[in-house]
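Participant: Sequence and predicted structure are below.
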Amino acid sequence: MQKRLCKSRTDKMIAGVCGGIANYLNCDPTIVRLITAALVLFVGSGLILYIIAAIVMPYET
């Protein structure tokens, strides 16, 4: 079965994007959230990328 990048319905804080990425990469969601927070703080486009991912990524079934 092929893996799909989807937003998480169960492991989410805002939109489930970080939980879905962590599930896809088989890693801890906290690490993905910390990396996302660093991108938002230090790279201005991090927030825009998160919003785009929240809109484009489907929810897991």
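Facilitator: Thanks, I have the structure now.

Participant: Could you use CA atoms for every contact and neighbour count after this?
Facilitator: Fine.

Participant: can you give me the strands for the chain?
Facilitator: If you assign secondary structure with DSSP state E, the chain ends up with no strands.

Participant: Which parts of it are helices?
Facilitator: The residue ranges that make up the helices of the chain, judged by DSSP state H, are 17-25, 29-42, 46-56.

Participant: Please work out which of these is packed deepest.
Facilitator: Comparing the helices of the chain by mean neighbour count (mean count of other Cα atoms under 10 Å), helix 17-25 ranks first with a mean of 22.

Participant: Second structure follows, compare the two:
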Amino acid sequence: MSVNDPLSQPLMRVRQGKLIAGVCGGIAKWLGWDPTLVRLGYVVLTVLSVGFPGILMYIVLWILMPQEPV
């Protein structure tokens, strides 16, 4: 992997630009994607899965993903 490859960085929740806990923002930053697209994709997948699995996964990621340093 190259130095500029976003996947070479650890997956962490973001501090700035977060809406709830920074999980979707952290995933977007890690993948090098737009956070709005990741959030919309998460909402669509959550609605299509009748809500519970998506909400449960968000809570698990909130607990397991470390927050980026100050």
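Facilitator: Thanks, I have the structure now. Fair warning: this is a prediction, and the values are worked out from it, not measured in the lab.

Participant: Could you get me the TM-score between them?
Facilitator: A TM-score of 0.92 describes the superposed chains when it is computed by TM-score structural alignment, normalised by the length of structure 1; 61 aligned residues with a Cα RMSD of 1.1 Å.

Participant: Distance to residue 8 of structure 1 added to the helices of structure 1, as TSV?
Facilitator: Output for these, formatted as TSV (distance: least, Cα to Cα, whole Å):
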stretch	distance to residue 8 of structure 1
helix 17-25	5
helix 29-42	11
helix 46-56	11
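
Participant: In structure 1, what residue corresponds to residue 58 of structure 2?
Facilitator: Using TM-score structural alignment to pair residues, one finds that residue 58 of structure 2 aligns to residue 50 in structure 1.

Participant: what's the span of stretch 38-53 of structure 1, first residue to last?
Facilitator: From the first residue to the last, stretch 38-53 of structure 1 extends over 17 Å; the measure is Cα to Cα, to the nearest Å.

Participant: tell me how far it is from the chain's mean position?
Facilitator: Centre-to-centre, stretch 38-53 of structure 1 and its host chain are 11 Å apart (Cα atoms, centre = their mean, to the nearest Å).
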